[in-house]
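[1] following is a predicted model, sequence given first.
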Amino acid sequence: MFALFFSRGMPMRLIKTAVLFSGLMLGGCATGSNTWVELGGQRYQVEIADDDTERARGLMFRDEMAAGHGMLFIHDAEEPQAYWMKNTHIPLDILYFDNARRLVSQQRDVPPCALGDGCPPYPSNAPARFVLELNAGEAARLKLENGAELIFSPAIPHS
């Protein structure tokens, strides 16, 4: 999927260490039939990335993401976020949501990037706590506008 997130004030060496460590892991993010979100009347099965290692790994090195699937990133606090597409092989829509799970920023049709640390960041335009990555084109298909509500299944932690 995407690749990596930046958090304001996070040292680059910590980001690089998290990426290196996550590349060694075979496991991954929480997923299952009970982990879904609903947006714009559409339900998506999601993987959950809710710690630094999972958020750093994201959807790196994947060649596809099934239709109707995505990855939900849960941050510890609502603050400006920026994601990049390092080692991400599929185009994505990156959708940023605030504490109230309202869409506050969209980065649509973000292309894959093979430039390593030269990949550009795609920032939120407002503080966000939740980030949903979907296959590129989903936001347009749903005609998403800022303010759209993201609904979580009961199995997703959100406090």
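    All right, it came through fine. Numbers count the residues shown, from 1 in each chain.

[2] every contact and neighbour count from this point should use C-alpha atoms.
    OK.

[3] buried set for the longest helix seen in the chain?
    In the chain, assigned by DSSP state H, the helix with the most residues is helix 12-24. Using 16 or more other C-alpha atoms under 10 Å as the test for burial, helix 12-24 gives I15, A18, V19, S22.

[4] which ones are touching the last one?
    Contacts here follow C-alpha atoms under 8 Å, 6 or more residues apart in numbering; on that basis S22 touches T53, E54, A56, R57.

[5] between all of the residues you listed, which two are separated the most?
    Distance extremes for these: the farthest pair is T53 and R57 at 6.3 Å, using C-alpha to C-alpha.

[6] how close does E149 get to S105?
    12 Å (C-alpha to C-alpha, to the nearest Å).

[7] now do the same contact list for the closest residue in space to V37 that isn't next to it in sequence.
    Among residues not flanking V37 along the chain, F152 sits closest, at 4.7 Å (C-alpha to C-alpha, 6 or more residues apart in numbering). Listed by C-alpha under 8 Å, 6+ apart, the contact set of F152 reads T35, W36, V37, E38.

[8] ok, structure two:
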Amino acid sequence: MNTLTIVRNYGLTIVTSTGRHAFKVEFVSDEQARARGLMYRKSVPEGTGMLFDFHREGPVSFWMKNTYVSLDMIFIRENGAVARVEHDTTPLSEKVIPSGVPVRYVFEVVAGTAKRLNIQPGDKVVSEYIPASR
């Protein structure tokens, strides 16, 4: 069973060189929900995304198996700083996508979002779900 907590009234903001960009998020913090993620979805609306919390900083990796939508993966340090961005992932791929550095969070959005908003390493992610970012 996928036990996602869907957040409708709250969100996440990424502060970039182009301004503050708000998203509505699905917050995922348990292992079973993280394993499912955005699998089997046929779309991810603009302005939305899924935030994964691993509860500690460390190397993480993802894949796109059973994920039909190309995504941007934003790897985030415990303090809310963007560490790395993986652009335009390949749907249904089993290729492993590593964080490259220790991170606590990963924010997945529809592909093209990171380029359109100029999300870069060092940008700040602010959310009630990232306590160190407040």
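    Structure's in. What do you need? Bear in mind the structure is a predicted one, so any value in this text is a computation, not a measurement.

[9] which of the contacts of F152 of the first structure fall in strands?
    W36, V37, E38 (DSSP state E).

[10] related to what we said a few turns ago, okay if I get the contacts of S22 of the first structure as CSV plus secondary structure and distance to H89 of the first structure?
    As requested, the contacts of S22 of the first structure are exported to CSV (DSSP: H, G, I helix; E, B strand; the rest coil; distance: C-alpha to C-alpha, whole Å):
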residue, secondary structure, distance to H89 of the first structure
T53, helix, 19
E54, helix, 17
A56, helix, 15
R57, helix, 13
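
[11] give the ChimeraX command for selecting the buried subset of those.
    Buried residues among the contacts of S22 of the first structure (16+ other C-alpha under 10 Å), as a ChimeraX selection:
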select :53,54,56,57
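
[12] tell me the secondary structure at the most centrally placed residue in the second structure.
    Compute the mean C-alpha point of the second structure, and by C-alpha atoms, centre = their mean the closest residue is F107, 0.9 Å away. Using DSSP: H, G, I helix; E, B strand; the rest coil, the structure places F107 of the second structure in strand.

[13] wait, what's in contact with the aligned residue in the first structure for it?
    Superposed on the first structure with TM-score structural alignment, F107 of the second structure falls opposite L132. By C-alpha under 8 Å, 6+ apart, L132 of the first structure lies in contact with G70, M71, L72, F73, I94, L95, Y96, F97.

[14] could I get the full set of helices for the second structure?
    31-36, 113-117.

[15] looks like T88 of the first structure contacts R57 (just checking).
    No - taking contacts as C-alpha atoms under 8 Å, T88 of the first structure lies outside contact range of R57: 9.8 Å.

[16] residues near R56 of the second structure, how many?
    R56 of the second structure has 12 neighbours, counted by other C-alpha atoms under 10 Å.

[17] check the gap between it and V125 of the second structure for me.
    For R56 of the second structure, the distance to V125 of the second structure - C-alpha to C-alpha - is 17 Å.

[18] T3 of the second structure too?
    T3 of the second structure sits 24 Å away from V125 of the second structure, taking C-alpha to C-alpha as the criterion.

[19] hang on, the earlier thing: closest to V96 of the second structure out of the helices of the second structure?
    Proximity to V96 of the second structure (C-alpha to C-alpha) singles out helix 31-36 among the helices of the second structure, at 13.6 Å.

[20] so that closest one matches what in the first structure?
    Helix 31-36 of the second structure maps onto residues 52-57 of the first structure, going by TM-score structural alignment.

[21] relative to the second structure, what is the average displacement of that stretch?
    In the superposition against the second structure, stretch 52-57 of the first structure averages 0.5 Å from its aligned positions (mean C-alpha distance after the TM-score superposition for the first structure).

[22] and for that stretch, what's in contact with it?
    So stretch 52-57 of the first structure is contacted by 3-5, 15, 18-19, 21-23, 28-29, 49, 73 (C-alpha under 8 Å, 6+ apart).
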